[in-house]
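K.L.:
model this:
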Amino acid sequence: MLSLFFFMKSTKFLFSCVETQILKNTNSLAHFSASFQLGFFSTNQGLTIANALRRTLLLQKLHYSISGVFIQNVQHEYSCLKGLKETILDLLINLEKIIFSSSKLNTKTQFIFLCIKGPKIIKAKDLPLPSFLFCINPDQYIATLDIHATLNMTLLINNFENNSCSEITTKFYTKLYGQFIQPKQFQIKNTQFLFLNTQISPILNINYTIKKNLFNQEIILLHILTNGSVHPSYVLHTAIKNLILSLIPYYKINQSLPNFKWTKKKNTLLLKKQLFKKVLCIDLANFNLSIQTYQTLQMFHIYTLGDLYKLSFKQSKFFKDSYNLEYKELQTFLRKFKYYLQQF
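P.N.:
Just a heads-up that it's a prediction; the model follows:
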């Protein structure tokens, strides 16, 4: 007991997981629950840190979510589709309820093509997902199709960090899909890109209590409940990292520096940078390149648009000499794409 007393007195910090559980709700969905304790803090400091952590945790977003969708013959979310029981707005709300999870953080934008003929009750398990991605709630209801009705839909699944719902992004995705990505055997016409809400948090509940030890030091007991897509320990570590990173720029600020005004021009430039970052993450398999060209690019470990732009001079020269036809196809594709990007 005496050794424990001196150990607690000499310990400067405490971070441990007290308990973890897998809970099931009425819909048989598995929720992750975990309790953590953090310490040791001086008097009244624990409440400040606990509040900051709680607010930062509530800002966490789903790792994978459907960022947008193309639906044939649908221009906006208030449209109605013949043979579809639900309105388009109800369909989008049901798509937002689908929860995805994965063992790896893939940053590539995934284009999911879905063509279903009625009569059919469409659920989340009907989506042809990539191998690394799986659905937490496969029985999530999406829509019901009547007989002779058809639903042609393309979904964009992204590892979303920022959701910049701007006119530039809407115009960009619509033209990108229509000119480059849409496969010939899956034509979707008379449609516009519809955004979904990606600001949904995986955290269902957060509670905390503060207690004191024998030395009057405060310890935070934090309880986190998630929807099953991520473990509470991961979101807690991420929240701590984000909280620290948000405060680092203000460390040792020179007060003599002038105040910088955030102009509209700078804001537009930032949006374009975020947009270009998303473009570089798109998998080349989504574009209408020939199978020979795509297989050749895989030999050079080129999988995304970003990898293609990083192609070195020596590699491109060897590529031109050894694979002349594929090189010409890539040059034509890149010229069109560069001209396309200049419009934004």
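K.L.:
Every contact and neighbour count from this point should use C-alpha atoms.
P.N.:
Noted.
K.L.:
For the helix or strand hosting L4, buried residues please.
P.N.:
Using DSSP states H and E, L4 falls within helix 2-10. Buried residues in helix 2-10, counted by 16 or more other Cα atoms under 10 Å: none are found.
K.L.:
Following up with a second sequence; could you model it the same way so I can compare the two?
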Amino acid sequence: MDRNTLSIKCLKSEKSESGSLYGQFLINPLQPGQGITIGNLLRRVLLSDLGGTTITAIRIAGVKDEFSIISGVREDILEILLNLKGVILKNKTKNPQFGRLKVQGPAVVTADSIEVPTDLEIVNPNHYIATISTSNVLEIEFKFEYGIGYKLANQAFYSKSQDFLQTDAIFMPVQKVDFKIENVYDNSNYITERLFLDIWTNGSISPDEAVFSASKFIIDFFNILIENNSTQEVVNSDEKVSLIPVNPHINITIEELQLSVRAYNCLKRAQINTIGDLLQYSPEKLQELKNFGRKSADEVFATLKNKLGIILQ
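P.N.:
Next up, the predicted model:
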């Protein structure tokens, strides 16, 4: 492969009404076998290692716990928390920040009612939050945090004095990644490959920014390995080390299975974060999870078999 001819080109770029973004990229020319290596690596990093900012806690005036009812508001606390998960934020800093919302009814409350710091931008301002049917006032304070992956709400409140209600947080800006590889033959029947990469994001980052960040992450990671390798001495040992076979899939996060929202949330609530955690469950035990059901179980079984060749015993 001639490094001077290797290129990446954006073939498609689309934006949905919800604010999510889609991009298709072409990387070529690659040597035979390099497409699957690069495609898999980029997909893993795009889904697992890019961070984002989201709402991690709220405080509602006059509310003491998540089971309270807000007078004059159609939704209960749990419904409002669920709606707030859909608010997409673009952030210029990684520091925790705070915002607030204060609306007097009757009114339909959407994301553009949230007052955010100058470093924050709401990507989907028309996103629905709640409906106030009376002249009551709905007042909410928000905590925004930067993170990577997924964080479960470990406890209901930070402290009794603050009364902040934690929420499950999805920080991942990349929602889905697909790739395909095509062979290219020249006049002398020499084979090269070209890699097509499809990326969907929530709108807080563009697909081309996601590719750049993922590539930089990979480069920085391997640079660290190279630097450490040059400074460390190899120690020879005559002692025999017993190697125990390890399933290569156990550390893969369940985000990479790209399950439906229902199945994904049920697994997360059960503290099942990796394939290794999932393999600890038999099919019978899996179906006993709260709100899981047979349909979700069948989806998990089929995905494990088709993507990783794993069959739950």
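K.L.:
if we can go back for a sec, what distance separates the helix holding L4 of the first structure from the middle of the whole chain?
P.N.:
Distance of helix 2-10 of the first structure from the chain centroid (Cα atoms, centre = their mean, to the nearest Å) equals 45 Å.
K.L.:
would you list every one of the strands in the stretch 101-250 of the first structure?
P.N.:
Shown for the stretch 101-250 of the first structure, the strands assigned by DSSP state E, counting those that start in this stretch span residues 110-117, 120-123, 133-135, 141-145, 150-159, 194-195, 203-212, 218-226.
K.L.:
Need the residue closest to the centroid of the second structure.
P.N.:
M172 (2.7 Å; Cα atoms, centre = their mean).
K.L.:
Counterpart of that residue over in the first structure?
P.N.:
In the first structure, M172 of the second structure lines up with S201, judged by TM-score structural alignment.
K.L.:
That match and I157 of the first structure: what is the separation?
P.N.:
16 Å (Cα to Cα, to the nearest Å).
K.L.:
Number of residues surrounding the counterpart of R100 of the second structure in the first structure?
P.N.:
Mapped onto the first structure by TM-score structural alignment, R100 of the second structure lines up with F113. Residues lying near F113 of the first structure (other Cα atoms under 10 Å) number 18.
K.L.:
Skipping adjacent residues, who's closest to F113 of the first structure in space?
P.N.:
Once flanking residues are discounted, F113 of the first structure sits nearest to T154: 4.6 Å by Cα to Cα, 6 or more residues apart in numbering.
K.L.:
does that neighbour really touch V69, like I thought?
P.N.:
Yes - assessed by Cα atoms under 8 Å, T154 of the first structure is found in contact with V69 at 5.6 Å.
K.L.:
Please, where are all the helices along the first structure?
P.N.:
Using DSSP state H, the helices found in the first structure span residues 2-10, 45-58, 88-96, 167-176, 232-247, 264-280, 291-299, 305-309, 313-322, 324-341.
K.L.:
Let's have the ones you listed in JSON lines, adding distance to H76 of the first structure.
P.N.:
Shown next, in JSON lines, are these (distance: least, Cα to Cα, whole Å):
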{"stretch": "helix 2-10", "distance to H76 of the first structure": "61"}
{"stretch": "helix 45-58", "distance to H76 of the first structure": "30"}
{"stretch": "helix 88-96", "distance to H76 of the first structure": "8"}
{"stretch": "helix 167-176", "distance to H76 of the first structure": "12"}
{"stretch": "helix 232-247", "distance to H76 of the first structure": "34"}
{"stretch": "helix 264-280", "distance to H76 of the first structure": "22"}
{"stretch": "helix 291-299", "distance to H76 of the first structure": "34"}
{"stretch": "helix 305-309", "distance to H76 of the first structure": "29"}
{"stretch": "helix 313-322", "distance to H76 of the first structure": "43"}
{"stretch": "helix 324-341", "distance to H76 of the first structure": "24"}
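K.L.:
quick one: which of these is nearest I147 of the first structure?
P.N.:
Closest approach to I147 of the first structure among these (Cα to Cα): helix 88-96, 18.1 Å.
K.L.:
what does the closest one contact?
P.N.:
For helix 88-96 of the first structure, contacts defined as Cα atoms under 8 Å, 6 or more residues apart in numbering pick out 65-66, 77-81, 140-143, 196-198.
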